[in-house]
Every structure is written in C-alpha cells, then in structure tokens.
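1. need a 3D model of the following:
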Amino acid sequence: MADRLLTGDVAPDFTLKDSSGKDINLASGHGGSTIVYFYPAAATPGCTKQACDFRDSLASFTSAGYRVLGVSPDSVAKLAAFAANEDLSFPLLSDEDHAVAEAYGAWGEKKNYGRTYEGLIRSTVVIDAAGKVALAQYNVRATGHVAKLRRDLKVDA
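-> Modelled structure (predicted):
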C-alpha cells in the first residue's frame, strides 16, 4: 500500500477515462480546487448513497469553486450505466488497474467478515488550485460523508 497523502503534499497528477470514454486530467481544465473521492464499486448501496449525496450537493461545491471527481476500479461501461441510472452529472473515472488509488493511498488491506484482502479504501482527497493536498480523509463512511465534507470545507447547502 502506498503512503497516505497528507495536507501540503503535491497531489499525484493523473489522466483517467470518464464514463463517456473521455480522458479527464486532474491538472488541466480547471482553475479551482478538486474533490477526488474514491469508492469501491458502482451501483452498490453505499457507493450509490455517496454518489447521490455528491450529486445533490454538487451546486454547493461548484459555487464554492470545487469540482468533484469520483474514482473507482469499475470499467467505463459500468460507470456509464451507473451515471445514467442515478443521473450523476459529475465525472466518474475508471481506475481499473487501481494505479491512481495506489498513488493516493486509497488502495490497501481491508477486512470484511473476518476475511483480509486488498481493495479500495473509501477515501476523499481535496486538492487546491496549486495542486497541493488541502484535506485527505481515509476510511470514510458512505452515509453522512458528504455532509461532513461540506462542513469541513465550509460549503453552504
């Protein structure tokens, strides 16, 4: 597992395909801050709840100068179906080889029902306009995370 990112670290740049197959690059195309959230699997109950919470808060984040990028190890096709089914209007990015998750410290050992395995650790990293980590949260809960993030970032509803 890669080291977790800390406030002030330079955020690793990346380019990943979104749910439409378009390349999205972290460093280009946006002058403000970026919220990158890592989630284990599209269309599962917790990940759907979290994605819909981001969708429902997107206008607040956008007006405060943030863009939101969701990253999972799902295929582009699965992300496209998830985005369409849940009316998600922010980019969902495919990290099938989990290289970006590893670079962000969001891939590692997990335990579930007594079983230990490697997988995606639900995490959120906020990157400022200069490309530095402003906030890094690991092992977050799907339910309530977006509301807590809004409070932490002082983003109004």
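
2. going by C-alpha atoms from here, please, whenever you check contacts or count neighbours.
-> Will do.

3. all strands for the protein, in order.
-> 15-18, 23-25, 33-38, 66-72, 92-94, 107-112, 115-120, 123-127, 133-138 (DSSP state E).

4. can you check what angle separates the fourth one from strand 115-120?
-> Using axes from the mean of the first three to the mean of the last three CA atoms, to 10 degrees, one finds that strand 66-72 and strand 115-120 are set 140 degrees apart in direction.

5. now strand 66-72: how far from the chain's centre is it?
-> The chain centroid and the centroid of strand 66-72 are separated by 5 Å under CA atoms, centre = their mean, to the nearest Å.

6. just to revisit the earlier point, got the strands of the chain as a markdown table, with distance to Val146 and mean neighbour count columns?
-> Below are the strands of the chain laid out as a markdown table (distance: least, CA to CA, whole Å; neighbours: other CA atoms under 10 Å):
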| stretch | distance to Val146 | mean neighbour count |
| --- | --- | --- |
| strand 15-18 | 21 | 19 |
| strand 23-25 | 22 | 15 |
| strand 33-38 | 10 | 24 |
| strand 66-72 | 11 | 22 |
| strand 92-94 | 16 | 27 |
| strand 107-112 | 20 | 14 |
| strand 115-120 | 18 | 13 |
| strand 123-127 | 10 | 24 |
| strand 133-138 | 12 | 20 |
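
7. need these in CSV (columns: distance to Arg55).
-> Putting the strands of the chain into CSV (distance: least, CA to CA, whole Å) gives the following:
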stretch, distance to Arg55
strand 15-18, 16
strand 23-25, 18
strand 33-38, 13
strand 66-72, 9
strand 92-94, 11
strand 107-112, 24
strand 115-120, 21
strand 123-127, 15
strand 133-138, 19
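
8. Proceed likewise with the subsequent sequence, for comparison:
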Amino acid sequence: MTERLVPGDPAPAFNLPNADGGTTSLADFAGQKVVLFFYPAAMTPGCTKQACDFRDSLASLQGGGYKVLGISPDPVSKLEKFKARDELNYPLLSDSDHSVALAYAAWGEKKNYGKTYEGLIRSTIVLDESGSVEVAQYNVRATGHVAKLRRDLKIDAA
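-> Okay, the predicted model is just below:
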C-alpha cells in the first residue's frame, strides 16, 4: 500500500473517464481548491448516502471555493446510472484499475467479518490551489462525513 498522503504533499496527477462521457484530469482544476472523495461502490446504501450528502452540500462547498469530484472503481456505465438516479451534480470518475486510488493511498487492505482483502478505503483528500494536499482523511464514515468536512474547512451550510 502507498504511504498515506499528508498535508503539504503534492497531489498525484490523474486523467480518468467520467460519467458524462468524457475525461477529467486533475490539471483541469489547476489553481482551484478540490475535494476528491473516494467511495467503494456506486448505488450501495453507504455510498449513496455519502454521494447525496456531497450533492446537498455542493453549494456551500462551492461557496468556500471548492470543486468536488467523486472517484470509485466502478465502470463508467454504472456511474452514469448513479449520477442520473440520484441527480448528482458534480463529476463522477471511474478508476477501474485502481491506479489513482493507489496513488492517493485510498486502495489497500481492508477487513470485514474476519476476512482480509484488498479494496477501496473510503477517503477524502482536499487539495489547495497550488495542487498540494490540504487535508487527507482515511477510513471516513459514509454518514456525517460531509458535515464534519465542512466544519473542518470552516464552511457554513448553504
């Protein structure tokens, strides 16, 4: 597993297919603050809750100057359905080979019901305008995480 990112680390570059039929690159957001949230699987209860929390908080996050990007290992076709079904108003990116999750230390060993396996670690990485890590949160909870993130970033609810 890649060593976890810490504030001040440079953000690893990426270029991923998105649910809108194009590609999204970190370079597209040069000079902007970005919230990257990694989630295990679209259309599952926890991931839906988290994605909808970001949707519902998007205005306040944007008011704080942040762009939001959701990243999962799901194929683009599943992300398209997820985005439409839940009216998600920010880009969803497909990291099907886990390369970006690995670069951000959001892919690694997990334990569930006594079994150990490799998988996506629910994580949120906040980048500043210079492309450096501002906040790195790993093993975050699906429920309540966005409200905590807004508090940590000192962003009021919209």
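
9. after superposition, what is the TM-score?
-> In this superposition the chains share a TM-score of 0.98, using TM-score structural alignment, normalised by the length of the first structure; 157 aligned residues with a CA RMSD of 0.8 Å.

10. sorry, back to before: and the strands of the first structure: which comes nearest Val155 of the first structure?
-> strand 66-72 (9.7 Å; CA to CA).

11. the helix ranked longest in the first structure vs the second structure, average distance?
-> Determined from DSSP state H, the single longest helix within the first structure is helix 45-63. Here helix 45-63 of the first structure, set against the second structure after superposition, deviates by a mean of 0.3 Å using mean CA distance after the TM-score superposition for the first structure.

12. count of neighbours near the aligned partner of Tyr113 of the first structure in the second structure?
-> Under the alignment (TM-score structural alignment), Tyr113 of the first structure pairs with Tyr113 in the second structure. Tyr113 of the second structure has 5 neighbours, counted by other CA atoms under 10 Å.

13. quick revisit: contact partners of the longest helix of the first structure?
-> When contacts are defined by CA atoms under 8 Å, 6 or more residues apart in numbering, helix 45-63 of the first structure is touched by residues 39-42, 67-68, 70, 86, 88-90, 142-143, 145-146, 150, 155-157.

14. ditto for stretch 86-100 of the first structure
-> So stretch 86-100 of the first structure is contacted by 14, 16-19, 24, 48, 51-52, 55, 58, 68-76, 79, 82-83, 101, 107 (CA under 8 Å, 6+ apart).

15. one more: stretch 15-34 of the first structure?
-> In contact with stretch 15-34 of the first structure (CA under 8 Å, 6+ apart) are residues 13-14, 65-69, 76-80, 83, 91-95, 126-129, 131.

16. measure that stretch end to end?
-> Distance between the boundary residues of stretch 15-34 of the first structure (CA to CA, to the nearest Å) amounts to 14 Å.

17. how far away is Val140 of the first structure from Arg122 of the first structure?
-> In terms of CA to CA, Val140 of the first structure sits 6 Å off from Arg122 of the first structure.

18. and those two? Which one has more around it.
-> Arg122 (22 against 16).

19. most centrally placed residue in the first structure?
-> The centroid of the first structure falls nearest to Tyr37 when counting by CA atoms, centre = their mean (1.5 Å).

20. which residues touch it?
-> Val68, Leu69, Gly70, Val71, Arg122, Ser123, Thr124, Val125.

21. check Tyr117 of the second structure too.
-> Glu109, Lys110, Lys111 are the contacts of Tyr117 of the second structure under CA under 8 Å, 6+ apart.

22. so which of the strands of the first structure gets nearest Leu6 of the first structure?
-> That would be strand 133-138 among these, by CA to CA, at 6.2 Å.

23. would you mind getting the average deviation of that closest one from the second structure?
-> Looks like 0.2 Å for strand 133-138 of the first structure (mean CA distance after the TM-score superposition for the first structure).
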